[in-house]
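Trainee: coordinates only, sequence not included:
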């Protein structure tokens, strides 16, 4: 049964009214009731807070991931793309006015808004960045205690089942495979969890490696880099369990951000015929060298680098490159066999030595054993 709640809306600047449906899943007073309605993303942000875990913060929401927020906004640039998943909000029932099929929410100037986002912060923020007038489905928890809010957050984020890869592939066969694949690629979503799908996206528009991956389907004469170079690099990033990089799509975009900065600094020289930087050994070793240093920056309280802020990541990569040189990758290396575990170790040691040499004002090749 719907629980009616009528409240006089005082001391407010404005209010928003929505047609809605109330219902309860349990027939007892201990369980919360729900209200389902549609509202623009901008509206929801006007009357809802997003509180995050962190120093001095008591809310239930996780820290914002800038990369995920941007992915949502980018996703909506395709006019065919939509997200039907609801935003879950806890509403302070003492601050709203409700009847059988209508809900009025005040927009207050005070420090605490009537709503609190329980799930969907990145969807909400990303959609609002794209166009705050885009509507989102909302499920409001009407009479939740602080404990209930935390409980709902934990349940939603730990008990939800991911769609199996077999199910996804079955859908791809049921519908037009080419159309579905193209749409997923445009949205920068890999069809499955295999890294090869992410390499295909790295080979596409907006990447410094566009049309440079040695796939049979790659058009043009630029292709030269074997897919394994990217697969191994993405695998290394995932293995580090870096903060805010727990999603395969975000890990891929983090990798692309690093290499955009490298290519911006060294230009076409990075892709010259004899340059080892964009061979397998170069991609793997340079990626690992840079990622290790960015990870160290993220761990230092003094720097507290946000690895999901790709603009800041690129800025830090540019600074790191001031102690590196493209000449190393164009130089003749002693012997061969560097595309091995031992070879990779030697290249990484060389990169560390070059960084120290340039910092100390020495010639970059001093004591670099492999040149």
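Mentor: Nice, I can see it. Keep in mind that this is a model prediction, so the values were computed, not measured.
Trainee: CA atoms for contacts and neighbours, from now on please.
Mentor: Noted.
Trainee: for this structure, just list every one of the strands.
Mentor: Assigned strands in the chain, in chain order: 14-19, 21-24, 33-40, 48-49, 87-91, 97-98, 102-107, 115-119, 135-141 (criterion: DSSP state E).
Trainee: for burial, what's the neighbour tally of residue 201?
Mentor: Neighbour count of residue 201, defined by other CA atoms under 10 Å: 23.
Trainee: quick one: contacts for the closest residue to residue 104 other than its chain neighbours?
Mentor: Closest residue to residue 104 in three dimensions, ignoring its sequence neighbours and counting by CA to CA, 6 or more residues apart in numbering: residue 17, at 4.2 Å. Shown in contact with residue 17 (CA atoms under 8 Å, 6 or more residues apart in numbering): 102, 103, 104, 105.
Trainee: same check, this time on residue 209
Mentor: For residue 209, the set of contacting residues under the criterion of CA under 8 Å, 6+ apart consists of 202, 203.
Trainee: switch the contacts of residue 17 over to CSV; also include neighbour count and distance to residue 174.
Mentor: Formatted as CSV, these follow (neighbours: other CA atoms under 10 Å; distance: CA to CA, whole Å):
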residue, neighbour count, distance to residue 174
102, 15, 40
103, 21, 40
104, 19, 43
105, 26, 43
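Trainee: closest to residue 208 out of those residues?
Mentor: Distances from residue 208 to those, taken as CA to CA, are shortest for residue 105 (46.9 Å).
Trainee: correct me if wrong: the closest one contacts residue 91.
Mentor: No. Under the criterion of CA atoms under 8 Å, residue 105 lies out of contact with residue 91, with a separation of 9.0 Å.
Trainee: circling back to that earlier point, now the contacts of residue 17 as CSV including distance to residue 214?
Mentor: Rendered in CSV, the data for these read as follows (distance: CA to CA, whole Å):
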residue, distance to residue 214
102, 58
103, 57
104, 57
105, 56
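Trainee: now do the contacts for residue 257.
Mentor: So, once contact is read as CA under 8 Å, 6+ apart, residue 257 ends up touching 310, 311, 313, 314.
Trainee: structure two is appended below for comparative analysis:
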């Protein structure tokens, strides 16, 4: 087997790796494991005299746990590996560590929804350790600010608006994370803190308001929804005129997770934008905030 040690132009060196094994040895004692491509190799074995070239991506000295992880992830991309099969493969390994890696690779494991696990665990998720559920082992009760129903509702709304993402879970997750990373970056004093900004009704109203405008940009060919940087840029354009002070005011209405309250909130967003464009005080004419002109 030829091993490609470098990929830059004029910096490629070649080497040979050889190994031998007994055909009747148990599988786990053999020195190599093929994670994907077994059928292609089997077919090529009928043409040994042709000296056919083949590209190989190899992991040298991979531990059994690493082999199990790679097998599950690679094979899961084409056809989902059932949860029962995943559990049987990883039964003899450090379950907590392997489960965490599987979640970050977006492979379903256990009985918790994959998207929620990823958003709870991943360093790229703006909601890391903020979800309110028993699975969230890394956070304290005080930091579990966001009900998982808020995330589920937000995801449903995005799916409804962008039907192209309905069966593309990876892109849906990245769309959601890119959106809310931009929100988090715009409101660092509020995000992840125990305040009304982080309430379920407000998260979903804000998510609907932003998603509606991203949908318009996409329909007008002004946004590539598969480009995280473009999404973040558009989100900042949408929310940059909505001051943090709005979220810190004492609102005239009690926060309620109802369609009517979310409509009031989204309408106030529109009024704030109009006020800023007309040079008025941002809070003029709002239904939630009572301020002099």
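Mentor: Perfect, thanks for sending it. Given the structure is predicted, the values throughout are model-derived calculations rather than measurements.
Trainee: quick one, which of the strands of structure 1 is nearest to residue 261 of structure 1?
Mentor: With CA to CA as the measure, strand 115-119 is the member of these nearest residue 261 of structure 1 (33.4 Å).
Trainee: the closest one aligns to what range in structure 2?
Mentor: The aligned range for strand 115-119 of structure 1 in structure 2 is empty, by TM-score structural alignment.
Trainee: for the stretch 201-350 of structure 1, what spans make up the helices?
Mentor: 227-239, 248-266, 280-299, 310-321, 326-330, 341-359 (DSSP state H, counting those that start in this stretch).
Trainee: how far away from the center of its chain is the longest one?
Mentor: This means helix 280-299 of structure 1. Between the centre of helix 280-299 of structure 1 and the centre of its chain there are 19 Å (CA atoms, centre = their mean, to the nearest Å).
Trainee: before we move on, what about the first one?
Mentor: The offset between the C-alpha centroid of helix 227-239 of structure 1 and the centroid of the whole chain comes to 17 Å, using CA atoms, centre = their mean.
Trainee: what residues of that helix count as buried?
Mentor: If you call a residue buried by 16 or more other CA atoms under 10 Å, then helix 227-239 of structure 1 has these buried ones: 227, 228, 229, 230, 231, 232, 233, 234, 236, 237, 238.
Trainee: could I get the contacting residues of the last one?
Mentor: Spelled out, it's residue 238 of structure 1. Under the criterion of CA under 8 Å, 6+ apart, the contact list for residue 238 of structure 1 reads 245, 246, 248, 251.
Trainee: got a list of what residue 108 of structure 2 touches?
Mentor: The contact partners of residue 108 of structure 2, by CA under 8 Å, 6+ apart, come to 83, 102, 114.
Trainee: isn't residue 215 of structure 2 right up against residue 163?
Mentor: No. Residue 215 of structure 2 sits out of contact with residue 163 when judged by CA under 8 Å, with a separation of 10.7 Å.
Trainee: more neighbours: these two, which one.
Mentor: With other CA under 10 Å as the criterion, residue 215 of structure 2 and residue 163 differ in neighbour count, and residue 215 comes out ahead with 17 against 10.
Trainee: alignment lookup: the more buried one to structure 1.
Mentor: Using TM-score structural alignment as the criterion, residue 215 of structure 2 maps onto residue 295 of structure 1.
Trainee: from residue 233 of structure 1, how far off is the closest residue to its match other than its chain neighbours?
Mentor: The spatial neighbour of residue 295 of structure 1 that comes closest, neighbours along the chain excluded (CA to CA, 6+ apart), is residue 242 at 6.9 Å. Counting by CA to CA, to the nearest Å, the separation of residue 242 of structure 1 from residue 233 of structure 1 is 14 Å.
Trainee: and the contacts of residue 257 of structure 1, which are buried?
Mentor: Looks like the contacts of residue 257 of structure 1 have 310, 313, 314 buried, using 16+ other CA under 10 Å.
Trainee: what sits against the last one?
Mentor: If a contact means CA under 8 Å, 6+ apart, then residue 314 of structure 1 has 257, 258, 260, 261 as its contacts.
Trainee: which of those are also in contact in structure 2?
Mentor: Using both residues aligned by TM-score structural alignment, their matches' CA atoms under 8 Å, structure 2 keeps these contacts from the contacts of residue 314 of structure 1: 257, 258, 260, 261.
Trainee: tell me who's in contact with the most centrally placed residue in structure 2.
Mentor: When structure 2 is reduced to its mean C-alpha position, the closest residue under CA atoms, centre = their mean turns out to be residue 173, at 3.7 Å. For residue 173 of structure 2, the contacting residues are residue 115, by CA under 8 Å, 6+ apart.
Trainee: related to what we said a few turns ago, can you flag the buried ones in the contacts of residue 108 of structure 2?
Mentor: Members of these that pass the buried threshold by neighbour count (16+ other CA under 10 Å) are listed as 102, 114.
Trainee: could the contacts of residue 108 of structure 2 be laid out in TSV, adding distance to residue 65 of structure 2?
Mentor: Converted to TSV, the contacts of residue 108 of structure 2 look like this (distance: CA to CA, whole Å):
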residue	distance to residue 65 of structure 2
83	17
102	12
114	21
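Trainee: residue 331 of structure 1 maps to what in structure 2?
Mentor: Using TM-score structural alignment as the criterion, the counterpart of residue 331 of structure 1 in structure 2 is residue 249.
Trainee: thought its match was touching residue 289?
Mentor: Yes. Counting by CA under 8 Å, residue 249 of structure 2 does reach residue 289; the two are 6.9 Å apart.
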